[in-house]
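> take a look and give me a structure for this.
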Amino acid sequence: MRIAVTTPTGNVGRHVVATLLRAGVRPRVLARDPGRLAPEILREVDVVAVDQRDPEAVVAATAGVDALYWVDPPSAGEDPLADYGLATVSLVSAVEANGIERTVFQSSVGAEKRHGAGEIDGLAGTELALDALGATVTHLRCGYFFTNLELQLDAVRDGLIPVIWPLDQPLAWVAPRDIAETAVARLLWTGWSGRCVRAVHGPADLTWPQAAAIVSAATGRPLRVERVGDDAMRSLLRASGMTDGLVEAVIGMSTGLRDGFVPEQPRTPHTTTPTTLAAWAHDVLRPRL
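The predicted model follows:
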């Protein structure tokens, strides 16, 4: 079975690669910078250096594959949604030109809104483009990554995380490794076709104060959260070096999904995954603090 994997050094992609290797598959990995792959991984994969926003390069890199794991690459530019659109053109071109049998697309909870959810709107656009092709595709509607806390290490060390999400509104928290296991199961299984949507909700829905209490207990560091206004968060994000366009895209992911948003896919045994925030915080976050 020939499987291609994008973003092989990303939070989810690196686990997809490792899981495929354990399953006995030698994946083809599409990497913008192959030098970021660990030497021991480089020996076990077929690497193609490619920009995912270059349709001709992506078509060439995915020739002959049976299944594709696709992540729209993140954008740090002024117009993130335009960058998502460029990646979508590459993906659609590859699926159509190469007749790829199965595509697993890493989407997000909130993509079902289609509009009004900031950066998630870019993922919604990719979903719609694949659906219009009539491709055999699974859209993974993922919850809030545990690893987002690694982007806030200074705040965690200081013991206070500012958020614009309502403190009494729960959201699905999920480990990227669990997303990868779900993705690999779909990539390896040939007994499905058509359009599928599979939510990946993690083990539990948590409010931000509940998550902070769990992280505090697991790391041994006091941690609390404080809700701030949207403009205050904009100032914080701009101070971190984000462009104005990216700031609005990031802010929109929260403002578009708060105030009563309910995911299209309910929590079920199919959408619930095992890794707890406590286990992840103890094993991954604690050593980094």
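> okay, CA-based contacts and neighbour counts for the rest of this
Noted.
> before we move on, what SS does the spatially most central residue of the chain have?
In the chain, the centroid-proximal residue (Cα atoms, centre = their mean) is residue 106; its distance is 5.8 Å. Following DSSP: H, G, I helix; E, B strand; the rest coil, residue 106 is assigned to strand.
> to compare against the first, here's another:
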Amino acid sequence: MIVVTAPAGQIGRQVLNNLLNSDEPIRVIVRDPSRLPAHTRERVEIVQGSHGDLDVVTRAFAGADAVFWLVPPDPHAESVEAAYVGFSRPACEAFKNQGVKRVVGVSAFGRGAAVAGNAGYVTASLAMDDLIASAGVSYRALALASFMDNLLRQVESIKNQGLFFDIISGSLKQPTCATRDIATVAARLLLDHSWSGVSSVPVLGPEDLSYNDMARIMSEVLGKQVRYQQTPSESLKARLISFGRSEAMAQGMVNMLMAYDQGLATAEARTPEGTTPTSFRQWCEEVLKPAVLA
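As a prediction, this is how the structure comes out:
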């Protein structure tokens, strides 16, 4: 039995789709089952509720061999530690009580880097990994680069202004990955019963690109000029708060991006095992361009 958390989200949905063709029994935890396609609801067992609730995860993990663990975004959390570590505590108790053997979790790279101790969401994700590992399960933390798919949040400005924004230097080369590749790696691990122990699995995409490189590629694919514009960290924090994030979660995002700019973005050594196939150009052609043209 494989349990999938956040099955209606960007990554969880793709993980679940990759698992549906297997012979494994699948159970999902979801607040609103109607967000799942009808054919998916017919194929899986559904436990309704939040996977931050002890009663829910206790029921969901009963008889489970493996769990896909993804902490959902909580823009209103009182701290990044509460958002990641606090949310995961009930699940870790249920991992122990229900005898879950293997967990695959969405996390971040940067463990051991000098700036990782004050890297906002990254720091909290690594602390979450430690908590899960302490539950006695075999654990694979997906050590993820920044997502290409995050650019979809800026589709309107790319489409209408030919601009996208961040606080990171435009010349800093860093890895990025496509969420579909994350889902492929996660599903492979969930279906593989042979691994044990605790380790991280980097997912870095096939190349390191700067935002200026990405702007050039977007321009070529979209057939229009696209530029990257670096913005002050204070402006980003104010914008996030205006969108409803708590002060702590807005600052956590800023701290993460500043840590990337200070060397965290290149802290994970690239290896053949951690290099996933979807290039940024391919992602732009297959995902970004249709979104901009829609």
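> just to revisit the earlier point, tell me the residue in the second structure aligned with the residue nearest to the centre of the first structure.
Aligned by TM-score structural alignment, residue 106 of the first structure pairs with residue 106 of the second structure.
> how close does the residue mapped onto residue 239 of the second structure from the first structure sit to residue 163 of the first structure?
Aligned counterpart of residue 239 of the second structure in the first structure: residue 236 (TM-score structural alignment). Plainly put, residue 236 of the first structure is 11 Å away from residue 163 of the first structure if you go by Cα to Cα, to the nearest Å.
> and those two? Which one has more around it.
residue 163 (17 against 14; other Cα atoms under 10 Å).
> skipping adjacent residues, who's closest to the more buried one in space?
Taking Cα to Cα, 6 or more residues apart in numbering, and ignoring the residues beside it in sequence, residue 163 of the first structure has residue 227 as its nearest neighbour in space, at 4.9 Å.
> that neighbour contacts residue 162, doesn't it?
Yes. In this structure residue 227 of the first structure lies within contact range of residue 162 using Cα atoms under 8 Å: 5.7 Å.
> the longest helix seen in the second structure: what's the following helix or strand?
The longest helix of the second structure (DSSP state H) is helix 247-261. Later in the chain than helix 247-261 of the second structure, the nearest helix or strand by DSSP states H and E is helix 280-283.
> which residues sit against that following helix?
With contact meaning Cα atoms under 8 Å, 6 or more residues apart in numbering, helix 280-283 of the second structure is reached by 148, 176-178, 214, 217-218, 221.
> among those, which ones are in helices?
Per DSSP H, these map to helices at 214, 217-218, 221.
> neighbour-wise, which one of those residues leads?
For these, the largest number of neighbours (other Cα under 10 Å) sits with residue 218, at 24 neighbours.
> from residue 201 of the first structure, how far out is residue 20 of the first structure?
Distance from residue 20 of the first structure to residue 201 of the first structure, by Cα to Cα: 22 Å.
> of these two, who's got more company?
residue 201 (32 against 20).
> quick check: the aligned residue for that one in the second structure?
For residue 201 of the first structure, the aligned position in the second structure is residue 204, judged by TM-score structural alignment.
> likewise for residue 142 of the first structure?
By TM-score structural alignment, residue 142 of the first structure lines up with residue 144.
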